[in-house]
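>>> Structure for the following, please:
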Amino acid sequence: MSDTQCAPRMIDLRLAPAAAATWGATWWATGHRAPWESIGACALLALACAASYSCSSRGRRAPRHALTPPGSIRLSLALLLACVACALAVGSVAGRQYDADPARRDSGPIHARVRLQTDPAPASSGFSATRHTHARIEAVAAGEEWIPSHATALVNAPGWDSGARGDIYEVWGSLDATFAADAPSVGTIRVRRSRLIERPGGPSAWMRSTHQAFARACSSLPRDARALVPGMAIGDDRGMPADLAQAMKTTSLTHLTAVSGSHIVIILATVTLVVPARKTLRLTATILVLGTILTLVGPEASVLRSVCVAAVAALGLILGRDGQSIAALCAVVIATLLIDPWAARSYGFALSVLAALAVVGPSSALIRRSRRRIRGDTRAGRTLRRVVEMVCVPALAELATAPLIVSLSGTVPVWGIIANVVAEPAVPIATIAGIAGALLAPLSIPVASACARVSSWATAWIAETARLCANLPGNGVAVPGGASTVVGIYACCCCGWLAWRAWARWGAPRIDESERIDESEMSAQE
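Below you'll find the model as predicted:
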């Protein structure tokens, strides 16, 4: 084992307080509208801390082996206050825009222009011609005048079989402000009549044709595969059967039908194996692949987070620099919240960030420790290493997201870890074959159908795993006290771990260096 493998890696947590403060400030500001005096005070304090750091570090040289420069606490505090000031400003502006939005009204008739944010999905019953989609309201008609709007809404419309993400429709219908009206949504628009105004071209047209061609390529597959293959390839899970959707939700496998960090890692690992080992070629291929994924799947918050974190890590490896994944995740969280402050109130974004934090944090640390402690020159050691790598990622991701899952459903997915471990070997095959079929669908439907067929073999394993684990006894166990109980247990564990680390560093009896030498000599003589 080389020294590089044995050497422990330093974890950069300097952006973690700023990310947590940005999230909390954005969440509060979107609901309470921070006064501008508080925002200005935070900005002035940030400037004061930055000026103090700049004056004290001028002409001072840091020690040769220092991990952080002198006065970095002041610099971190300046960054935290600056992020809080920006978060309060952006969140307050978004909240005031939502309060004054012309689409926010009582239930009644509405005439508006909407831009589709997702492809229209069929009704869950399967017998209705109505399709539902999430849309951003561009403008609301007030007589002969169009008033700009920034709100979103859930739209139910008949006959939108050919609709796609990015299309702009003029709709006439009724607004139900009591259903699906969590900010920034104003409710549900039930469309009586609609007219297509604009259908974007360029990358959006390529995305639309690719989705439609891949849907034709998957039309001959079994029922489960018609939903799972497009879902695992391009995040299109509109045709998911109700029983399979419930089984995957019960066993915590729903992340497989959305493009997440694991999908990005699998695709980039395949690119690394295929592309020659040249920095320029791999860098170009990585940028092209990530751009293609964003175009195919759509710039949703969870997808952007996965792509940005994977891009930072991949670029660090390609350029010969070991990327700090937790710092990259914190930077992506800060940027996402400042661009879209409503993401602070999104359960999906929170689940995505917590799962990613578990994967790049404690999971990777446990895998590195197992590689140092478990021998790799024997078959048993290699098998044990592989078992640790397969189990710790889904287990820690499950534990990290448990408070939110319990708060949403009130139950614990008992067999979720086992379901993820059993389904894991099929995920790379389903992802790679599916994305290959999606990219080849506009060129050749038969070739895309063959790739989709290969992917369906893997998705059949995943579907059977979900149904089998969902029917095992013990699923749906309710937690007494709900999410507060889980959070309390986590707080006790964290306090215990911190106390143990503090005792190991400052309270444990220290052994003199001479005693260590004597002990080593005695053991050598024995």
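>>> going forward, measure contacts between C-alpha atoms and count neighbours the same way
Fine.
>>> What separation is there between Leu317 and Leu283?
Relative to Leu283, Leu317 is positioned 10 Å away (criterion: Cα to Cα, to the nearest Å).
>>> More neighbours: the two, which one.
Neighbours of Leu317 and Leu283, each counted by other Cα atoms under 10 Å, are more numerous for Leu283; the result is 18 against 13.
>>> From Thr210, how far off is the more buried one?
Using Cα to Cα, we find Leu283 at a distance of 25 Å from Thr210.
>>> Then Glu398?
According to Cα to Cα, Glu398 and Thr210 sit 34 Å apart.
>>> and the helix or strand where Ser364 lies, what other elements does it pack with?
Assigned by DSSP states H and E, Ser364 belongs to helix 364-373. Under the contact criterion of 3 or more Cα pairs under 8 Å, 6 or more residues apart in numbering; DSSP states H and E, helix 364-373 touches helix 379-409.
>>> And the strands in the stretch 1-150 of the chain?
For the stretch 1-150 of the chain, applying DSSP state E, counting those that start in this stretch gives strands covering 108-116, 121-122, 130-142, 145-148.
>>> In CSV: the ones you listed, plus distance to Asn471.
Below are those laid out as CSV (distance: least, Cα to Cα, whole Å):
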stretch, distance to Asn471
strand 108-116, 37
strand 121-122, 27
strand 130-142, 30
strand 145-148, 50
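>>> could those strands go into a markdown table alongside distance to Asp237 and mean neighbour count?
A markdown table is the format used below for the strands of the stretch 1-150 of the chain (distance: least, Cα to Cα, whole Å; neighbours: other Cα atoms under 10 Å):
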| stretch | distance to Asp237 | mean neighbour count |
| --- | --- | --- |
| strand 108-116 | 17 | 20 |
| strand 121-122 | 9 | 20 |
| strand 130-142 | 13 | 20 |
| strand 145-148 | 32 | 13 |
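>>> For Ser352, which of those strands is the nearest?
Ranking those by distance to Ser352, with Cα to Cα as the measure, places strand 130-142 first at 19.8 Å.
>>> got the angle between that closest one and strand 108-116?
Calculated by axes from the mean of the first three to the mean of the last three Cα atoms, to 10 degrees, strand 130-142 forms an angle of 110 degrees with strand 108-116.
>>> Show residues contacting strand 130-142.
102-103, 110-123, 146-161 (Cα atoms under 8 Å, 6 or more residues apart in numbering).
>>> Go again with 6 Å.
By Cα atoms under 6 Å, 6 or more residues apart in numbering, the surrounding residues in contact with strand 130-142 are 111-118, 120-123, 146-149, 151-158.
>>> so how far is Ala365 from the closest residue to Leu366 other than its chain neighbours?
Nearest residue to Leu366 in three dimensions, chain neighbours excluded: Cys392, at 7.6 Å (Cα to Cα, 6 or more residues apart in numbering). Cys392 sits 10 Å away from Ala365, going by Cα to Cα.
>>> for comparison, sequence B:
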Amino acid sequence: MPLLGAAAWLGAIATQRSGTAAYAGLAVAAGLVWLLGPRLPPGRTRLLLAALLIAAAAVTGAVLRHDAVRGSPLRDFAAMRATAEVVGTVVSDPRAIQGRSGPQAVLRLRVREVTARDRHLRTGGTVVVIGVPGWNRAELGERVLARGRLTVSDDPGTAALLTGARDPVRIRGPDPWWRASAVVRASIRRAVAHRPPEQAGLVPALVDGDDAGLPPDIKQDFRTTGLTHLTAVSGTNLTLVVGSLLLVARAVGVRRRWLAVVGLAGIAGFILLARTEPSVLRAAVMGTVGLFAFGPDGRRRGLRALGVAVAGLVLVQPDLAVAAGFALSVLATAGIVLLGPPLSRALARWLPGGAAEAVAVPTAAQLACTPVIAGLSGEVSLVAIGANLLAGPAVAPATVLGLVGGLVGLVWPWAGRLCGTVAGWSVGWIVAVARHAAALPGAAIGWGSSAPAIGLLSLLCVLLAVALPRLVRHRTVGAALLALVVLVVLGVPGRLWSALVAGDWPPPGWVLVACDVGQGDALALAVGRRAAVVVDAGPDPRAVDGCLDRLGVERVPLVVLSHNLPRCTSRTTSSALPAVTRRHVSPSSRTTYRRSR
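The predicted model follows:
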């Protein structure tokens, strides 16, 4: 099953990249199987033929889906930039954005009818609506009439964009299950509304992926520390929610097949709560794979379930094949299933069983995902494993109590606030871990996102995955590796290297330097030989003057003061700028002062 899942995934990727040319690759692969088939055992030949068949199915499904989108009349109207009336169903929650003309809202609409250029058609497809803030009141599942201008979309799975959309006209409200999920989501937000902003935003994100209220600085800290998966719907969320539901069911006497019914009901409820978008379906499937991996023979069962999940998701939704979230989910699950058990057994030789698993799971998942994360960000986080290890114990109580607070709050608001308070305390620890880890000198290192860089990183991760269980089997080696990681994260090697090569600063060919001027800003932008534009100067004239001396700057053709010019003139211009101009501005140059808002 893992091979069949990989075949479907590769087939869909090839189609997304090259279209119908993927059939040529299938033909070549079929020729190789035909040539090598007589030399292989019958079982291997059948397996390769099955892999080719499922890859062909994935290619065909992706081609048909893209042809359907390209052949949609919505594409024709979009090419003409036609003004249209669209009747459709809201299939995503609206998200507020700041556009060129002011606040706007973005959401997705599954089209049923379109009227444009004196033509009225019944059609399908999905459009992305970009409209006035009134769209923020649109509810998931309701049918609306939208008016705007259709334009071409770059997304192969989206038929068109509907821009400049005016306020929607409601035709029919959402179905009862969507109304129920909206009520629960609102109750979860109310249960933590009295907590600090970062806690009030993170609890809903953990429970159902609602991260609209999460402050931007927390999102950035989570990206730096490898905790971003907590702010989006992931398999971990489903595993925690459904696992808790199964524990309650067992406690009240539910057994055998009825436990499976309870589990399936929990999965369906989670999907409704977190929305039926592709990312949620992917997370639900991967969470189900995680549940399969528990118990006896978990490694074999987990790999089989993972193969089935990958093949099924790619066949149903081919666009997932090139989605970064899908790759991260698959790799994280595979890392936990493959590397988690041997690493946990190696650590258990000198650590308690629970502690060994707590270290092994985030290590395996992060190691498997590192190449993809580096390809997206160009960085490798050195604190991700430690941050996930420290934050992990607080994830389960925060998620479960946040959901319980939302459900109980529907009946007893005070009890919901009480659960929300405890959930807020739990996420407060996660926020503290993210902030402190992101502030460490060696939190992340630049790696690059080129193909050779990612290839080298992938090779290093594979070698480390093979060697790590053998290395950490012994307490001395494991403690030494841990100490080395801690030193790197604290930036000790970097500071030692800087001390050794301090005489070579600044580096040759420097372009932009941020001078350390204390409480303030000062930038030097190289514009020629021994010449630089100075942007701001800071409060201390000696600091910026010394920085320019060390840079070898002898001429400043332009000084820019970016803000607070009246106050800056009385303080900075009378102190720092004379020091700059006295020693670095040539008599023939002209100093210009610019004031910006």
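>>> sorry, back to before: now check the second structure for the residue matching the residue nearest to Leu366 of the first structure.
Aligned by TM-score structural alignment, Cys392 of the first structure pairs with Ala360 of the second structure.
>>> I figured that match hits Gly340, correct?
Yes - Ala360 of the second structure is in contact with Gly340 according to Cα atoms under 6 Å; the separation is 5.5 Å.
>>> Quick check: buried residues in the helix holding Ser364 of the first structure?
Using 16 or more other Cα atoms under 10 Å as the test for burial, helix 364-373 of the first structure gives 364-365, 367-368, 370-371.
>>> Those residues into CSV, with extra columns for distance to Ala433 of the first structure?
Converted to CSV, the buried residues of helix 364-373 of the first structure look like this (distance: Cα to Cα, whole Å):
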residue, distance to Ala433 of the first structure
Ser364, 27
Ala365, 31
Ile367, 28
Arg368, 30
Ser370, 31
Arg371, 31
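>>> Any idea how many residues pack against the alignment partner in the second structure of Ile189 of the first structure?
Matched to the second structure by TM-score structural alignment, Ile189 of the first structure sits across from Thr163. Using other Cα under 10 Å, Thr163 of the second structure is surrounded by 20 other residues.
>>> wait, doesn't Thr163 of the second structure sit right on Arg149?
Yes - with contact defined as Cα under 6 Å, Thr163 of the second structure counts as touching Arg149 (5.3 Å).
>>> Now do the residue most central in space within the second structure against Ile188 of the second structure, distance only.
In the second structure, the centroid-proximal residue (Cα atoms, centre = their mean) is Thr228; its distance is 5.7 Å. Thr228 of the second structure sits 21 Å away from Ile188 of the second structure, going by Cα to Cα.
>>> cool, Arg149 of the second structure as well?
37 Å.
>>> More neighbours: which of these two?
More crowded of Arg149 of the second structure and Ile188, by other Cα under 10 Å: Ile188, with 31 against 22.
>>> What's the more buried one aligned with over in the first structure?
The equivalent of Ile188 of the second structure in the first structure is Phe214 (alignment by TM-score structural alignment).
>>> quick revisit: which helix or which strand is home to the match of Ile189 of the first structure?
Here Thr163 of the second structure is assigned to strand 160-165, by DSSP H and E.
>>> in that strand, what counts as buried?
160-165.
>>> which other helices and strands contact it?
strand 126-131, strand 143-151 (3 or more Cα pairs under 6 Å, 6 or more residues apart in numbering; DSSP states H and E).
>>> Contacts for it, please.
The contact list for strand 160-165 of the second structure, computed with Cα under 6 Å, 6+ apart, reads 127-131, 147-153.
>>> Please repeat the previous calculation with a cut-off of 8 Å.
For strand 160-165 of the second structure, using Cα under 8 Å, 6+ apart, the contacting residues are 74-75, 78, 126-132, 146-153.
>>> One more: stretch 318-332 of the second structure?
With Cα under 8 Å, 6+ apart as the test, stretch 318-332 of the second structure has contacts from 9-10, 12-13, 16, 58, 61-62, 157, 234-235, 278-279, 282-283, 286, 306, 310, 313-314, 364-366, 368-369, 372.
>>> Show me those that map onto helices.
Among those, the subset assigned to helices under DSSP state H consists of 9-10, 12-13, 16, 58, 61-62, 235, 278-279, 282-283, 286, 306, 310, 313-314, 364-366, 368-369, 372.
>>> which stretches of the stretch 351-500 of the second structure form helices?
Remark: helices assigned in the stretch 351-500 of the second structure by DSSP state H, counting those that start in this stretch are 353-377, 384-409, 413-438, 451-471, 475-489, 492-500.
>>> Residue in the second structure paired with Gly291 of the first structure?
Gly291 of the first structure maps onto Ala268 in the second structure, by TM-score structural alignment.
>>> again, but for Gln324 of the first structure
Checking TM-score structural alignment: Gln324 of the first structure goes with Arg301.
>>> isn't there a helix covering its match?
Yes - assessed with DSSP: H, G, I helix; E, B strand; the rest coil, Arg301 of the second structure lies in a helix.
>>> Can you tell me how far it is from Trp177 of the second structure?
Distance from Arg301 of the second structure to Trp177 of the second structure, counting by Cα to Cα: 33 Å.
>>> Then Val69 of the second structure?
As judged by Cα to Cα, Val69 of the second structure and Trp177 of the second structure stand 29 Å apart.
>>> higher neighbour count, these two?
Neighbour comparison, Val69 of the second structure and Trp177: the larger count goes to Val69, with 20 against 13 (by other Cα under 10 Å).
>>> Find the nearest non-adjacent residue to Arg172 of the second structure, please.
Arg143 (5.1 Å).
>>> quick one, what contacts that neighbour?
87-90, 170-174.
>>> same check, this time on Val132 of the second structure
103-105, 164-167.
>>> Let's have these in CSV, adding distance to Ser498 of the second structure.
Output for those, formatted as CSV (distance: Cα to Cα, whole Å):
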residue, distance to Ser498 of the second structure
Pro103, 46
Gln104, 47
Ala105, 48
Gly164, 53
Ala165, 55
Arg166, 57
Asp167, 58
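>>> Now flag whichever of these is closest to Leu49 of the second structure.
When the contacts of Val132 of the second structure are ranked by distance to Leu49 of the second structure (Cα to Cα), Ala105 comes first, at 48.1 Å.
>>> counterpart of that closest one in the first structure?
Looks like Ala105 of the second structure aligns to Arg131 there (TM-score structural alignment).
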